[in-house]
Every structure is written in C-alpha cells, then in structure tokens.
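Chemist: Predicted model, plus sequence, below.
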Amino acid sequence: MTDPPIGLGRLGAMGVRESARLLAGVHEAALAGDAPPAAPRTVISESWLRVRNHGVDPDIGRHAGLLSTEELEHRRQSSPLGDVMPLLREGLVTVADVAWHIMVVTDGEGRVLWRDGSLAVRRSADRLGFAEGASWAEDVVGTNAIGTALVTRAPVQVHSSEHFVRTHHAWTCAAAPLHDPRDGRLLGVVDISGPAATIHPATLSLVTAVTRVAEGELRLRHWASIERLRAIAAPLLARMAGADDRAVAVDRNGWTAAVTGMAPPDRVALPAAVRSGEMWLPNLGRCSLEPLPGGWLIRVGADRDPAAPMSRVVLDVSRARTWTVTVSGAAGSWAQQLSPRHAELLFVLALHRGGRSAAELAQDLFGDAGRTVTVRAELSRLRRNLAGVLAHRPYRFADGVEVELVRPPLAADLLPHSVAPAVLAARR
C-alpha cells in the first residue's frame, strides 16, 4: 500500500535532495509499471497518463519547432494578452528576477509568446528549448505547469520529477490560465519557472493572483469598448425607433451596447463566423447584420421566430482545449464555442437522451444532488443560446432533434479539465 499523494506541503517539510529523490522514485516506478514509494498527486498521475497515450518520449519529449519571427510577432499583436503585459511584468518580473525565475506567457495553444526575468535562467531555458515561439503543450513536452494548466483550466504547480520528461526534472514551475472575460475563451497561461531548488509554495498563489488582476483589467477594457460602441450606435437607433423597428447594437462578442423596440438582451449568441447580410440568430430569428466600428447593428426581421425548429446538433468534445456546438436546420446553421461547464452539461444530456432532472444533473456534475440552483442557472444561460434545441422537465435535447456526439479517440482525453463524476466515469 502506498503513502498518501505527495503534496507540496509534504515536499516543503523535506529537504530539497530528499524530496527530489522521492519524486524521482515515484516517476521511475510509474514509467516502469511498478508500485511507487508514494502516490503522485491526482493532477500529475492523470497528466502522465495523457502524455504517455500521446507517445511523448520521457527522455527527450517531442519537438514542434519554433514559430517564425513573423508568426510570433503576429500572434503577439493579435493576442489580447499584449494589453496586459505591462501589468504582468510589474506584478511578476521583479519577483521572478530576484528569485532566479523567469516569467513566461503563452497563447491558448501553449506557444511561448513572451519571456522575461533572470538572464541566467533564460540561458538555461534556452538549452531546454524553452524559448519564445516554442510549444510547451502537454502533448509536445509532457507534464509541465503550462501544458497541464492549459488542459485542466486550473492553476497548477509542477516540481522536479513531477515533470514527465527527465530533462525537466531540474526545474520547478507554477502556472495559471488566463481567460477572456468577454466570452470565457482561454487566452493563454502565465507561468513562473526556475531551478527546482528555488521551489516556494507561495509562488502559485502569486501567479494566480496576478493573473486574476490581469483578467480584471481586460474586463475594464471591455466595458470601456462597450461605452464607445454605445456612443456610436445610440444615435443610429434613435433615428429608427419606429413602432415596428427592433434593433440591437452588439460588440464582436455579442454583448449589448444599445437597443430599440425590444427588451435588451445581455448578450446575443453570434455564430463563429459573422458576416454582413441576412442571418438566422438564436432567440432573434431572421435578422439583418450591418458592421459598426467594434461590433454589429442587428435589425430583427418582422418574421421573428425565436423557436424556429432546428433539426441537428453536433457536439464536438474531441479536442483537449476547445469544444463546440453546431446547430442546423431549415432556418440555417451556426456554431459556437462552449465554456467548460456548458461542455460538461451538453455532454451529459447527449448521453441521457431521455432527460435528467436538476438533481440528477447536479449529481452528474458535482457529485452533490443538492446543487440544483447552480445547475438551473447554467441551463438557463444555455437555453437562451439554444432556443428550440433544449427542453426542460426534464432537461433534455428537444424531441425530433438529431444529436451527434464527437468524442476524442482516447477516452483519457475527454474533457480533461473536468472532475465531474459523469465525465470521470466516461473516461474509464
């Protein structure tokens, strides 16, 4: 029988050499299929399983090549993270430099976009290929704080031999994902890395706190852009405020800036590809879209039919970090990226076509049948976007709707961020 999982608190109580030896023994036993001297943390053991399934070499990892200088600069310029780099540097680089660490910021694919901090540590990182433009995703370099945070959508610290690839065992790293507050999209990861001997339990808390501050800054910038759009759209809507005119001005993510002739929605569900002209939108029906600086003017047609029947839904959860729902029918089709929670909910409903009660869904998602308030709130948001697709009493896909569920080839890759009991059971 093995000891309890190795936590950072337990490692902190040991000497650096003793903890390194213990983790190395756990790592080697796991690779050999032997009983380890102690159990690795769950987040680490699940990551090791994923990267082994992806064929990552524990000695050298895999190599995806560096981005070209032009592609690297393009990604920097197009990423919202560029707007908060001064804040991230102010909050982390000084601390990283003093502590012999580096700060690394990646995009949502795990590509290193920015790197700053100790010059000596940056030189050591270069020898590992841990350079700007490199991919630090799990399926390329194995278990590491950046790649594992991208998959789990949660802050994580990875120390020494918890890294899957042996050449990384001299390192410790702590990373937190950074999300776009406009739509919940994963923008990238903020990481602090350095020599394993410099491990400190507070590093993860620091990285997480600074990342949350950066998300708050992005939220403020978003609302400022909404105000600018409102100033442009309000005079346009005032001139068309007739008895039968219904229109709404939204930003590129569907957030409402101004409205006339209808109740103001918080947000309009826009398809992945928006274009000028006629388009069918959930909850609004047939609409006409016109571009505005920073958004769209949506004129709602007289044939408005929020419940226009949709006949087919494709739920794609086959990728590790992006999940989509595509809805199609006689009125048209559209696709939308899903948040982690909505991906879990739709996955469970796709498994149970007969429907689930709020208590059953709470058990499926949280292992607690009492959390019905949370379930109902999330499903209310989902049903606003999926009008005519989801029914209730019980919650289910509507009768007559064809549902296709696209899963990953490997069961271990199914919604890897999720700890929902229903998803864990499906992975097994």
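Modeler: Great, that's in hand.

Chemist: Every contact and neighbour count from this point should use C-alpha atoms.
Modeler: Will do.

Chemist: Output the longest helix belonging to the protein.
Modeler: helix 202-239 (DSSP state H).

Chemist: Strands along the stretch 151-300 of the chain, start to end?
Modeler: 156-159, 171-179, 186-195, 247-251, 256-260, 277-281, 285-292, 295-300 (DSSP state E, counting those that start in this stretch).

Chemist: hang on, I meant the stretch 301-428 of the chain
Modeler: Taking DSSP E, counting those that start in this stretch as the criterion, the stretch 301-428 of the chain contains strands spanning 312-316, 324-329, 332-337, 390-391, 396-397, 402-406.

Chemist: Which elements pack onto the fifth one?
Modeler: Yep, that's strand 396-397 we're talking about. If contacts are counted by 3 or more Cα pairs under 8 Å, 6 or more residues apart in numbering; DSSP states H and E, strand 396-397 sits against helix 340-351, strand 390-391.

Chemist: which residue packs closest to the residue positioned nearest the centre of the chain, ignoring adjacent ones?
Modeler: Using Cα atoms, centre = their mean, the residue of the chain that lies closest to the mean C-alpha position is Leu186, 3.8 Å off. Computed as Cα to Cα, 6 or more residues apart in numbering, the closest residue to Leu186 that is not its neighbour in sequence is His179, at 4.5 Å.

Chemist: what's the answer for Val165, then?
Modeler: In this structure, Val165 finds its nearest non-sequential neighbour in Pro58, 4.3 Å apart by Cα to Cα, 6+ apart.

Chemist: That neighbour falls within a helix, correct?
Modeler: No - looking at Pro58 with DSSP: H, G, I helix; E, B strand; the rest coil, it is coil, so not inside a helix.

Chemist: try it against this one:
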Amino acid sequence: MADIWDDGRGATEEIVERFLDGEPTGNDVRAQIVHSWRRCQATGLSPDIAHAPLLEGLDFECGLVRAARPVFEGLGTTIANTPVCMLLGDANGAMFLRNVGEPAMRRAMDAVGAAPGFGFTEAEMGNNAHGSVLAERRTCQITGNEHYAEVLRRFTAVGTPVRDPLSGRLNGVVCVVCPNEWANAKMMTLARRSAAAVEEQLIGMVTERERALLETFLRSQGARHTPSSPLRGLCRRDQLTLEDSAVSLIAEGRTAMREVALSDGHIATLLAQPVTGSAEPTGIAVRVWLPGP
C-alpha cells in the first residue's frame, strides 16, 4: 500500500464518512486505501463493530515463529521505553509474537486484540498492516483515519511480508505500530529490516533441514561418503525425465517406486522413502537405480 512514506493526512473523518455514504472521495486519499476500504465493505464489516477473534489450535512452535523469536527478542532494546509495538503474524492472519516498548502501548494493543492468539485479517479488523499485506502481497502503511475500523484510527502501522526463502511464498507479516503522533518513516525501515532478519533465520533453518535430510538418508543406507550423481552420464533429456519423476514421487510424501523408460530403451527405477530426524519426519529421499552397461 506504500513503497515510500505517506503521512495519510488526506484521509479525514469527513472523507471516510463520504466514502461510507457512497459519495466520491476525490483525490485526497491514496487509491490503494480506497481499494482496501472497498474490500472491507465487500465483506459486510461495519467500521464500528470490528472485532479480533481469539483463535484456537495455533502452533506456537511452527517454523515461522521459531525463526522470528530471536529477532523479536533482539528488538527489545530497539523499541524500549517507546510507544511502539512489533507484531508477527502468519499467512492466515493469526498473531503469534508481540514486543511492546512500554506498558501503556501494551494496554492499547490488548484493547483492540493486537496480541498473540488473535486473528487480524481485513474481514475481521478492516484494513490493517497485517491483513492488508496478506491481501496485497506487499509492504503496506496505514495511517490514522485510513483505517476502516474506528478502533484502529488512533494508530499508524506498517506491515512487511516475510517470504519463504526457497519458494518465495508469503509465510507471514512483521508489523510496526505506534500512536499517530509518533509515526515517522523509520517505522518502514524497522519493519523491513525485521522481516529480512526473520527471512535470514528461515534460510538457516532450511539449510539445516536439508543437511539433516542428506545425512539421515546416507546413514540409513550405510553410506560413508556422499555419492556422485548417478545422472551424470545420462543425456539431458533423460536427466530431466528422472528429475521430474523424482519431484512427483516426493510430492506423494510416502514410500513409492516407479520405473522410467530412458531414451535408449533401458529402464531406470526410482524409490522414494521418508527419512526421519530425531523426533519427526525430515523429508523424502529418492534413490535411482540405472541399468548396467
């Protein structure tokens, strides 16, 4: 909703009321904000009854939370003694982590449900720095009266996506929130740097997971060294065929075997097997048997 800082002064209470009455808002409000108001209106949400629901069954030890926890712990000194709140939510709109600079801001966040365990999608709370990032898949800034929900209009917030380091999929959102009178462009910098730090933690976790997968598989096969690629002597067409078959087997997520015809008429055999770490499944490994010369 913003790639550069915007003070949001165009969204006065009068303009908000004009929008709600179906009248033109003119050019005083950013187009992205008006679009977000329309999304909220389409859900049937009323600005005066927005409510963050308490969610059940959340996994507070999921990968996103484990990656973000050290980042949020480190933010304690950054926002200490300031009316600033940092929040982490997932791709479904659930809040998981919160770091608040002072008690008054903690109480203010509690009052609107901006706390771990609560949902903060646009359908629940109107446009906001968490839910709107999920809707638009990019950094969003919402200031004061730009909020659809009345209870959020005293705040300014910036949200930035946290993306999966391998797939690029949106995994979550880091938000920075403060009272309107404290808002400044440093909020956007803090949100983006914090989201980038969480992504760095995710990269480390992915690397560790892939290394564990290989080591566990080699142990299960009694191998002492990493084998050279069995596909190296094949033509490019056969390599791609086997790689596609391996991806398909991995997607099944179970033990499975498949025979694949090669370009020279021989048959290659692929075996997919789940491998486990110390406590839980680590992934799927695929072995390839090629015909002899």
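Modeler: Structure's in. What do you need? Not measured: the values here are computed from a predicted model.

Chemist: Send over the TM-score of the superposed chains.
Modeler: The TM-score (TM-score structural alignment, normalised by the length of the second structure) is 0.78; 268 aligned residues with a Cα RMSD of 3.4 Å.

Chemist: returning to that earlier point: looking at it, the residue nearest to the centre of the first structure is touching Ala176, isn't it?
Modeler: No - look at Leu186 of the first structure against Ala176 with Cα atoms under 8 Å: they stay out of range, at 10.9 Å.

Chemist: In a markdown table, list the helices and strands packed on strand 396-397 of the first structure along with mean neighbour count and distance to Leu11 of the first structure.
Modeler: Converted to a markdown table, those look like this (neighbours: other Cα atoms under 10 Å; distance: least, Cα to Cα, whole Å):
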| stretch | mean neighbour count | distance to Leu11 of the first structure |
| --- | --- | --- |
| helix 340-351 | 19 | 31 |
| strand 390-391 | 18 | 48 |
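
Chemist: Let's have the ones you listed in JSON lines, adding distance to Glu290 of the first structure.
Modeler: Formatted as JSON lines, those follow (distance: least, Cα to Cα, whole Å):
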{"stretch": "helix 340-351", "distance to Glu290 of the first structure": "29"}
{"stretch": "strand 390-391", "distance to Glu290 of the first structure": "29"}
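
Chemist: Glu278 of the first structure: which of these is closest?
Modeler: strand 390-391 (24.7 Å; Cα to Cα).

Chemist: about what we covered before: what's the match for the residue nearest to the centre of the first structure in the second structure?
Modeler: Structural alignment (TM-score structural alignment) places Leu186 of the first structure against Leu170 in the second structure.

Chemist: Helices of the stretch 51-200 of the first structure, start to end?
Modeler: With helices called from DSSP state H, counting those that start in this stretch, the stretch 51-200 of the first structure shows them at 69-78, 85-88, 94-98, 119-128, 138-141, 145-152.

Chemist: corresponding residues in the second structure for the third one?
Modeler: The aligned range for helix 94-98 of the first structure in the second structure is 77-81, by TM-score structural alignment.

Chemist: ditto for the last one
Modeler: Residues 129-136 of the second structure are matched to helix 145-152 of the first structure when aligned by TM-score structural alignment.

Chemist: List of residues touching that stretch?
Modeler: With Cα atoms under 8 Å, 6 or more residues apart in numbering as the test, stretch 129-136 of the second structure has contacts from 1, 36, 89, 91-93, 120-122, 125, 139-142, 157-161, 173-175.

Chemist: Just the buried residues of those.
Modeler: Buried subset of the contacts of stretch 129-136 of the second structure (neighbour count, 16 or more other Cα atoms under 10 Å): 1, 36, 89, 91, 93, 120-122, 125, 139-142, 157-161, 173-175.

Chemist: Flag every buried residue along stretch 199-208 of the second structure.
Modeler: Within stretch 199-208 of the second structure, the residues scored as buried using 16+ other Cα under 10 Å are Glu199, Glu200, Gln201, Leu202, Ile203, Met205, Val206.

Chemist: if we can go back for a sec, the match of helix 94-98 of the first structure: which residues count as buried?
Modeler: For stretch 77-81 of the second structure, by 16+ other Cα under 10 Å, it's Ile79.

Chemist: if we can go back for a sec, to which residue of the second structure is the residue nearest to Val165 of the first structure aligned?
Modeler: Mapped onto the second structure by TM-score structural alignment, Pro58 of the first structure lines up with Pro47.

Chemist: I figured its match hits Tyr148, correct?
Modeler: Yes - contact criterion Cα under 8 Å: Pro47 of the second structure and Tyr148 qualify, at 5.7 Å.

Chemist: Need the residues touching each of those two.
Modeler: Joint contacts of Pro47 of the second structure and Tyr148 (Cα under 8 Å, 6+ apart) are Gly126.

Chemist: quick one: which of the two has more around it?
Modeler: Neighbour tally, Pro47 of the second structure and Tyr148, criterion other Cα atoms under 10 Å: the higher count belongs to Tyr148, 29 against 19.

Chemist: Just tell me what the more buried one corresponds to in the first structure.
Modeler: With TM-score structural alignment as the criterion, Tyr148 of the second structure pairs with Phe164.

Chemist: Equivalent analysis for Gly117 of the second structure, please.
Modeler: Superposed on the first structure with TM-score structural alignment, Gly117 of the second structure falls opposite Gly133.

Chemist: Skipping its backbone neighbours, what lies nearest Gly113 of the second structure in space?
Modeler: With sequence-adjacent residues excluded and distances taken as Cα to Cα, 6+ apart, Gly113 of the second structure is closest to Ala52, at 5.3 Å.

Chemist: so the one you found touches Phe120, yeah?
Modeler: Yes - checked against Cα under 8 Å, the pair Ala52 of the second structure and Phe120 is within contact range at 5.9 Å.

Chemist: which residues are common contacts for the two?
Modeler: Residues touching both Ala52 of the second structure and Phe120 (Cα under 8 Å, 6+ apart): Ala114.

Chemist: Quick check: closest non-adjacent residue to Ile192 of the first structure.
Modeler: Distances taken as Cα to Cα, 6+ apart place Met103 nearest to Ile192 of the first structure, at 4.7 Å, with adjacent residues excluded.

Chemist: Might you report the residue contacts of the one you found?
Modeler: Applying Cα under 8 Å, 6+ apart to Met103 of the first structure gives the contacts Leu92, Val93, Ala96, Arg115, Asp116, Gly117, Val190, Asp191, Ile192, Ser193.

Chemist: Just the buried residues of those residues.
Modeler: When neighbours are counted using 16+ other Cα under 10 Å, the contacts of Met103 of the first structure contain these buried positions: Leu92, Val93, Ala96, Arg115, Asp116, Gly117, Val190, Asp191, Ile192, Ser193.

Chemist: Check the gap between Glu199 of the second structure and Tyr148 of the second structure for me.
Modeler: As for Glu199 of the second structure, its distance to Tyr148 of the second structure is 30 Å (criterion: Cα to Cα, to the nearest Å).
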